[in-house]
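A.B. asks: Sequence and predicted structure below; questions after.
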Amino acid sequence: MWMNATNTTSVRGDTEARRRGILDAAAAILDVGGYAALTIRSVAKEAGMSPGLIYQYFVDKRDIFAALLFESQQELTAFIAELPRNQGISALIAAIVPETTKQWARVGHVASVWRTTEDASNSDGQAVQDLRHSTEAQFAELRTALEDAAGAQGLSLREGPSLIPFVWAGLMGLADTIVNNWAQDLDPTEYITYSADGLARAITH
């Protein structure tokens, strides 16, 4: 019994380690060559595995990318959930920026290419299915945080279907600017504060 339990733990650990290795290899490829460079063969080479082994974990390359984005969204959702809400909405948005910038740098900058070129919305892969739920959870947590932070200031959100997409677009624009150093003459902290203030004013009354 002890040997069986040990073997089971070992197999599970090996499985998780291989999956982690695949995702890390994919992230490295995306960073250098973008989504076009991401193939099962390139991931296998980067990870030091056979293509057949990759297929045991993922349906195709879009499934791999979906898993990376899913993982990143889960991390962001957990991060937002832990942020204090009592310092106001501008402070909340500014506090979110480092994590959304991390997400954008890792996978977000090629997400639109993935969705467009792969018609990812029609994929039946488990990773893509999980991603849909993860996206909903991420945006729900963001909305809750914004509501709480606005309430702490005695403000209300300007409700409407465009609210979260507008905030998200602002956060992604900030991430793009920071990662690519488009505003190199500006102090990053001052730029984030200014942008967060602008977003906060735009979505509250």
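C.D. replies: On my side now, so go ahead.
A.B. asks: alpha carbons only for contacts and neighbour counts from here, please
C.D. replies: Noted.
A.B. asks: ok, longest helix in the chain?
C.D. replies: Across the chain, the longest stretch assigned as helix under DSSP state H is helix 2-33.
A.B. asks: Can you name the element that comes right after that helix?
C.D. replies: Counting by DSSP states H and E, the element after helix 2-33 in chain order, helix or strand, is helix 40-47.
A.B. asks: Presented hereafter is structure B, for comparison with structure A:
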Amino acid sequence: MNATNTTSVRGDTEARRRGILDAAAAILDVGGYAALTIRSVAKEAGMSPGLIYQYFVDKRDIFAALLFESQQELTAFIAELPRDQGISALIAAIVPETTKQWARVGHVASVWRTTEDASNSDGQAVQDLRHSTEAQFAELRTALEDAAGAQGLSLREGPSLIPFVWAGLMGLADTIVNNWAQDLDPTEYITYSADGLARAITH
């Protein structure tokens, strides 16, 4: 096989995998994790179930790939954010991306984890996600430390710090996606919430 054909095959493989993940994301948007099956993904992607199995073991494997991809994207996004405007501005800048993650996979991640961990807690998908979660939270901590330092502040260190910030970001995402605060201006709501989180974790 020459170089051109090799590139073509690789491109086709990546395109099919991308198509499968996009189809799965569309199904999650409409029906949640319960609606995600190999058959439904195959139908949405315009592929045969057999072809799906060439790329993913089962629906849990597909969801794990989506969550892993989303975490990597968020980690890279946070790494590129400026920190010189302070911690409140940093948190506000993170919100759109964490909202995107929550809307795509975050709101059903607990269902996936319950199912996957119960049957295969040492599976490769779970191991990969543990590493990507650690990397995501490590990048978040570094960004918060840098932004706080730019203001001459320090973080209130403790094991609850990152879970607290993450819970705040996920709560914001839930509110924004579901429009729970429809009478509020989204930008003002994000700014207010970011200010509150920033004050809660610094001294």
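C.D. replies: Everything's here; your move. What you see is a predicted model, and the numbers here were worked out from it, not measured in a lab.
A.B. asks: and the angle from the longest helix of structure 1 to helix 40-47?
C.D. replies: Inter-element angle recorded for helix 2-33 of structure 1 and helix 40-47: 110 degrees (by axes from the mean of the first three to the mean of the last three C-alpha atoms, to 10 degrees).
A.B. asks: counting contacts, what elements does helix 2-33 of structure 1 pack onto?
C.D. replies: Packing partners of helix 2-33 of structure 1 (3 or more C-alpha pairs under 8 Å, 6 or more residues apart in numbering; DSSP states H and E): helix 40-47, helix 61-82, helix 89-106.
A.B. asks: Pull out the buried residues from it.
C.D. replies: For helix 2-33 of structure 1, a neighbour-count test (16 or more other C-alpha atoms under 10 Å) marks 18-19, 21-31 as buried.
A.B. asks: hmm, back to that, got the helices and strands packed on helix 2-33 of structure 1 as TSV, with mean neighbour count and distance to residue 53 of structure 1 columns?
C.D. replies: Shown next, in TSV, are the helices and strands packed on helix 2-33 of structure 1 (neighbours: other C-alpha atoms under 10 Å; distance: least, C-alpha to C-alpha, whole Å):
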stretch	mean neighbour count	distance to residue 53 of structure 1
helix 40-47	19	8
helix 61-82	20	13
helix 89-106	20	24
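A.B. asks: Rebuild the ones you listed as JSON lines, extending it with distance to residue 161 of structure 1.
C.D. replies: Output for those, formatted as JSON lines (distance: least, C-alpha to C-alpha, whole Å):
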{"stretch": "helix 40-47", "distance to residue 161 of structure 1": "38"}
{"stretch": "helix 61-82", "distance to residue 161 of structure 1": "20"}
{"stretch": "helix 89-106", "distance to residue 161 of structure 1": "19"}
